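S.K.: my questions are about this predicted structure, shown below with the sequence.
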Amino acid sequence: MSYNTENIRNIALAGHAGSGKTTLFEALLHAGGVIQIQGSVERGTTQSDTDSQEKARGHSIDSSIAGIDRAHCHINLIDTAGYADFRGATLASFAAVETVAIVVNAINGIEYGTRRMMERAKERGLARVLVVNKIDFEGARLGMLVDALREEFGSECLPVNLPAQGGKLVLDCFFHRNGTTDFSSLAEAHQRILDQVVEINESVMGTYLDTGEASLTPEQLHDAFEQCLREGHLVPICFVSARNGAGVNELLELADKLLPNPTEGNPPPFLNAENQPIDVSADPAKHVVADVFKIVNDPFVGKLGVFRVWQGTIRRDTQLFIDDGRKPFKVGHLFRLNAKTHVEIDQAIPGDIAAVAKIEEIHFDAVLHDSHDEDRIHLAPLRFPQPMFGLALEPKHKGQEQKLSQALLRLSEEDPCFRMEHHKELNETVIRGLSDLHLKVMLERMKERYGVEVVTHPPRIAYRETIAGHAEGHHRHKKQTGGAGQFGEVFLRVEPLNRGSGFEFVDAVKGGVIPGQFLPAIEKGVRQAMESGAVAGFPLQDLRVTVYDGKYHPVDSKEVAFVSAGKKAFLDAVSKAHPIVLEPIVDVEVAIPESNVGDVTGGLAGKRARILGTDTQRGGELVIKAQAPLAELTDYPTELKAMTGGRGRYSLDLSHYEPVPLPVQRQLSEAWKPKVEED
């Protein structure tokens, strides 16, 4: 099919685990003529869940992309994972679409993942659609669910179609008003949504009030509807049954007629090198701007960089640059991802989602462009949850250290919430992810794909250090070895900054007592000391260092002398500035059966947690919100499983750092002293 940018629709399916996103993805592909037989999650035959881990576990782990060609539009559809453990790939897909369709389980109603995806899509300025799935299942009370959605997310949530005949049929109520549904008349629903749509556009509202609905053209209704979506004034509610197909064609028709195309969505938040907003338009004739939102290490075609084209046209044999690099690469092969297969294409226009292969330098969130003169353009970063769970690991078999490093690098390229760290002082490699399940899946992938097995153990908690007061420090470095000596003297002061401020280095030297070329050496020494810690061996943060005086020797002063003087003057000042150890505090959300609330809240209280509140869900489930020190949650997966019989689940997000209790600081400091003395 030949199409232009105005014919493209980019939609991500998101939502809570178990809402039926993958089954709906299959149903949409089947209705769109992409596949002849609809696959099954239970049988492991779906187009999107192709990874062996996905098939074994029966749920999505990564996102999957497929295109649907209709008579009047081309739909790029992205199926995403519902489990919070794999949220990284889900959120990454938001950088490629204009619309997020949040799938809601008609039986379970509003769940944790429903809220999170609605928040994140709104935060990104994306159009949102609530897709109520499983409408034909026994126990689905759809009228009550619509009321709950409107109460939770606002009165802008309105049905654009309604179920009938027990979920066997779906009737449009935006363009039509006649008919009876399971819980509301089409006329009532039609009037509510029409009133919501026309009130945002003065011209359309005037026409409607003066001459009535009949005088409004489909084009006027489309423009007003699209404006409502773009401004968050309307969140359509659509009903489907991915199992029996009810509402699936209606959802495709909604995408075709009413959802925003790439020229209608909110402008993407591109920034220049100074982080100032810049205009990027969906003009195929302008120079290329594309954003890489997904990396796939494919065993057959090599490393794939999957990108969304925002401006310009990418053709085979085009030369592109990565970020602000000056070394171009040639687009030898250009692919469209179609779930399980990669289809080679000649060009990608604004709005297209495509991929290039075998470009080792390409990375997640890279901006591709074709201009030698282009400044550093980047897309405003998505807000990903911090990977707080850690495992220290080493290869099970000797001689596989290099192989392990390469495997971890490949896995971290694919998942923005999976990270690898190496702590030199401990000679310890640590991987971090969003949960124990997240890390377990990554280790299983590493064994399966790269043949690397590992031994794991708990890592050190990511404590930090800072200071609570002001102090001054001084050190004179003087060394004579027979020839030219070493000399450097530094006076500096330290002061605390607000939590999360990082580090500031200030040059307040006057009169040339320290020549300017030695200031970077002093800063280098300070940073070395900050990495090593001053109380318990953890990196220092949230402080300002001001160098205000010193001395130098015209012959003996060298960079190495001022590195040493800066380091020791800094440690001298920190030792007098009431150094403290900070611990990571995480936001905890625990979803449990109501019958377990006493055990779970009591267990959290015993871990120095602060209970912030509870929220009752449909089906007798309770969500407990708390803040707790990460150090206290090392064994929490096992404990929660034991308390709830495996029915509890939880998620963590980094909130902030705060001082550890004094006994804990003493314990950490005492454990560090023998190592310092040994060194």
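M.R.: Right, received. Where do you want to start?

S.K.: CA only for contacts and neighbour counts going forward, please
M.R.: Noted.

S.K.: how far away is residue 142 from residue 133?
M.R.: 10 Å (C-alpha to C-alpha, to the nearest Å).

S.K.: compare those two (neighbour count), which wins?
M.R.: Under the criterion of other C-alpha atoms under 10 Å, the comparison of residue 142 against residue 133 puts residue 133 first, with 29 against 20.

S.K.: my guess is the more buried one contacts residue 104. True?
M.R.: Yes - Residue 133 is within contact range of residue 104, at 5.9 Å (criterion: C-alpha atoms under 8 Å).

S.K.: below is structure B, check it against A:
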Amino acid sequence: MNRPSGPENAPSPASPREIRNVVLVGPAGAGKSTLFEHLVAARVEGRRPRDDDRQASTGLVAASFASGEVVVNLIDTPGNPDFVGEVRAGMRAADAALFVISGADGLDVATRMLWRECGVTGMPRAIVVTRLEQARADFDETVATCRRVFGEAQPLAVPVQPGGPGTTVAGLVDLLRAPGDETGRRSALVEAIIEESEDETLLERYLDGEDVDVETLTADLHAAVSTARFFPVLPTHATSGIGMEEILDLIEQGLPSPADVALPRVYRTNGGDFGAVGCDPAGPLVAEVVRTTTDSFVGRQSLVRVFSGTLRPDDPVHVSGHLQQFAQGRLGGHDDHDEDLDRVGALTAPVGDGSRPKARAIAGDLVLVSRLSGAETTDTISSPRQPALVEPWVLPEPLLPVAIHARSKGDEDKLASVLQTLVSEDVTLRLDLNAETHQVVLWTMGPAHLALLTRALEEQHHVAVEAEPLRTALRETFVSPCEVQGRLVKQSGGHGQYAVCRLRIEPLPRGAGFEFVDKVVGGSVPRQYVASVEKGARAQLDRGVLNGYPAVDVRVTLLDGRSHPVDSSDMAFQTAAGQALREAANESTVSMLEPIDAVDIEVADESVGSALADLRGRRGQVHGTEPAAQEGRTLIHAEVPALELSRYPIDLRSVSHGTGTFTRRFARYDYLPPQLVEDVVRGS
């Protein structure tokens, strides 16, 4: 991902208070990547902004540069909802967020949801308004919408547009330094800032007519933003450079440093509390891998956020894989063995698609680390003397399954290895090697995510793949009781094979499993062969009795049988039992079962009707609705056949106009409608 851009060293902050970690978030088309490029170009000598960076639309891109008295680590994130995992990784690495909003398009649902996520964690936020030159754009209306939806949003500057809203932006008026206040905007801004001032008398003095100097307002701006209750707004026109200096000034003077924000909770790897951890370069090393990439030029690189301590090249470090541990609902599953130790490679500061050497990374900093071969995204990096485990950030669940296979037989082994690499780099990708359906299934975030993975397989790893129909793990079950005899009699000279068993086969309730009952009297089946009958019945049920799917929820009763003193054997009775079950199975005695998932769907209130109608078309059973935690949204509880959910992430976006999210979990098996059996079985 990053190639060295030159021999000069990256700027090195002396203290966490000299660092600003800022993430750009917002919808696709709002101009985040353009803004990122022009902000970096404004501070990195010789860098020319690029407005067509494809990588910036699908993955996290970072740049580290000096600006005034601080070092800014600026992070660009994708706007496509398929890559929300990259957005959350960027938010984890940052201490403040710049929400980039198009003045022409307004606020979309995804942006509102991300804003609420930041509110839950208390992340300080500011707003940058772009696309003001477009015909539909209106800065005042955008600010009013932000204030209505977000809260105390106040412009720090207003655009100068001689032709009126929706025309060329000629410059900005800085409200903090503006001499006049005909519109009352400056007064509203000043009051909002000093309401958060630590000087409790300042607001009263201001209202009594005392003038507040710009230096005091600037200091109180930092305090106001840090509360995550006040949200400054800045207009911009990135390609002409208008607003770049104002945004950088806001980052330097208004946004918090790593020393001003709370750290995530830290545990010991054995499950105990790690103790107090502060943003202190002299403290114990606690860092986290927020992104992992593999590049053909520089190999494996880890983008690491250092929370405590100092990271240096060649340091031995402990690697804790907390993603698996927290997913299992426990701690302490990752023992402190030698294989958990790694050694830090070269440190570099990212600059978009380049990097510069870095001698160290102190608490609060963001750095690229090479050769951390044992570390994956979300892993904790700590001192071998004090192994630590950072509580993970909220990870989105991949819900779009796609079955794939290598186009060439010769690439099958290579595909398995490459997929493991991709999974280690992308926490929103889940790999399912389904032993039952014999398929390789990628669980992805959506079609754009799948397209990116397919392109990476072909262009970077030279493995061409093809999608195939997704097979569902069906089940068989007996639906009516029957009695049947299994008979194996073979004579071929010498020892033959002889076993006869009479079985009663009965259905059991869903989820009851398998039950075996011995009702043989008089020793017609010797005791040592009763277990053989049970073993043979279990094996046949596992293989299936009609269509080749495991049979479940069955009681098999051994009623009678016959044996031969010489020709009977364990294997003969196993075979006879299996034969009996196969003979009992036909379309009138056996039905197919399909997996049913419990689904919780959250949509905007106005999309509830469409979502319910869509569920009915999927053979879903709605069990109830209730208000969601977020105002204006509804939670729908339903059960839906897994067969009907293969494209649900895509279809839910459509019926909910992008407002819908859902989770799914296996609930039970239930009868597959007879009219679907032939098509489903043939397709599987």
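M.R.: Done, it's in. No experiment lies behind these values; they were computed from the predicted model shown.

S.K.: could I get the TM-score for this pair?
M.R.: Their TM-score after superposition, calculated using TM-score structural alignment, normalised by the length of structure 1, is reported as 0.70; 545 aligned residues with a C-alpha RMSD of 4.5 Å.

S.K.: what do residue 133 and residue 104 of structure 1 both touch?
M.R.: residue 19 (C-alpha atoms under 8 Å, 6 or more residues apart in numbering).

S.K.: re earlier: anything in contact with each of residue 142 and residue 133 of structure 1?
M.R.: Joint contacts of residue 142 of structure 1 and residue 133 (C-alpha under 8 Å, 6+ apart) are residue 106.

S.K.: list the contacts for the one residue sitting closest to the centre of structure 2?
M.R.: By C-alpha atoms, centre = their mean, structure 2 has its centre lying nearest to residue 396, at 2.9 Å. By C-alpha under 8 Å, 6+ apart, residue 396 of structure 2 lies in contact with 84-85, 428.

S.K.: so which of these wins on neighbours?
M.R.: Neighbour max across the contacts of residue 396 of structure 2 (other C-alpha under 10 Å) = residue 85, 24 neighbours.

S.K.: what do we get in structure 2 for residue 354 of structure 1?
M.R.: In structure 2, residue 354 of structure 1 lines up with residue 367, judged by TM-score structural alignment.

S.K.: doesn't its match belong to a strand?
M.R.: Yes - judged by DSSP: H, G, I helix; E, B strand; the rest coil, residue 367 of structure 2 forms part of a strand.

S.K.: quick revisit: among the contacts of residue 396 of structure 2, name the ones in helices.
M.R.: 84-85 (DSSP state H).

S.K.: what is the burial count for the alignment partner in structure 1 of residue 95 of structure 2?
M.R.: The alignment partner of residue 95 of structure 2 in structure 1, by TM-score structural alignment, is residue 98. As a burial measure, residue 98 of structure 1 scores 29 neighbours (other C-alpha under 10 Å).

S.K.: test my guess that residue 98 of structure 1 contacts residue 261.
M.R.: Yes - Residue 98 of structure 1 is within contact range of residue 261, at 7.2 Å (criterion: C-alpha under 8 Å).

S.K.: need the residues touching each of those two.
M.R.: 9-10.

S.K.: right, and the helix or strand after the helix or strand where residue 653 of structure 2 lies?
M.R.: Per DSSP states H and E: residue 653 of structure 2 is located in helix 648-655. Once the chain leaves helix 648-655 of structure 2, the next helix or strand it forms, by DSSP H and E, is strand 661-671.

S.K.: and the helices in the stretch 251-400 of structure 2, which stretches?
M.R.: Under the criterion DSSP state H, counting those that start in this stretch, the stretch 251-400 of structure 2 contains helices at 322-327.

S.K.: run through the strands of it in chain order.
M.R.: 266-268, 286-295, 299-308, 310-311, 316-320, 341-343, 347-351, 354-357, 361-362, 366-370, 380-382, 388-390, 400-406 (DSSP state E, counting those that start in this stretch).

S.K.: what range in structure 1 does the third one sit on?
M.R.: When structure 1 is aligned by TM-score structural alignment, the counterpart of strand 299-308 of structure 2 is residues 302-311.

S.K.: check the mean deviation of that stretch from structure 2.
M.R.: Following the fit onto structure 2, the mean deviation recorded for stretch 302-311 of structure 1 is 0.9 Å by mean C-alpha distance after the TM-score superposition for structure 1.

S.K.: report the contact partners of the alignment partner in structure 1 of residue 351 of structure 2.
M.R.: Under the alignment (TM-score structural alignment), residue 351 of structure 2 maps onto residue 338 of structure 1. The contact partners of residue 338 of structure 1, by C-alpha under 8 Å, 6+ apart, come to 65-67.
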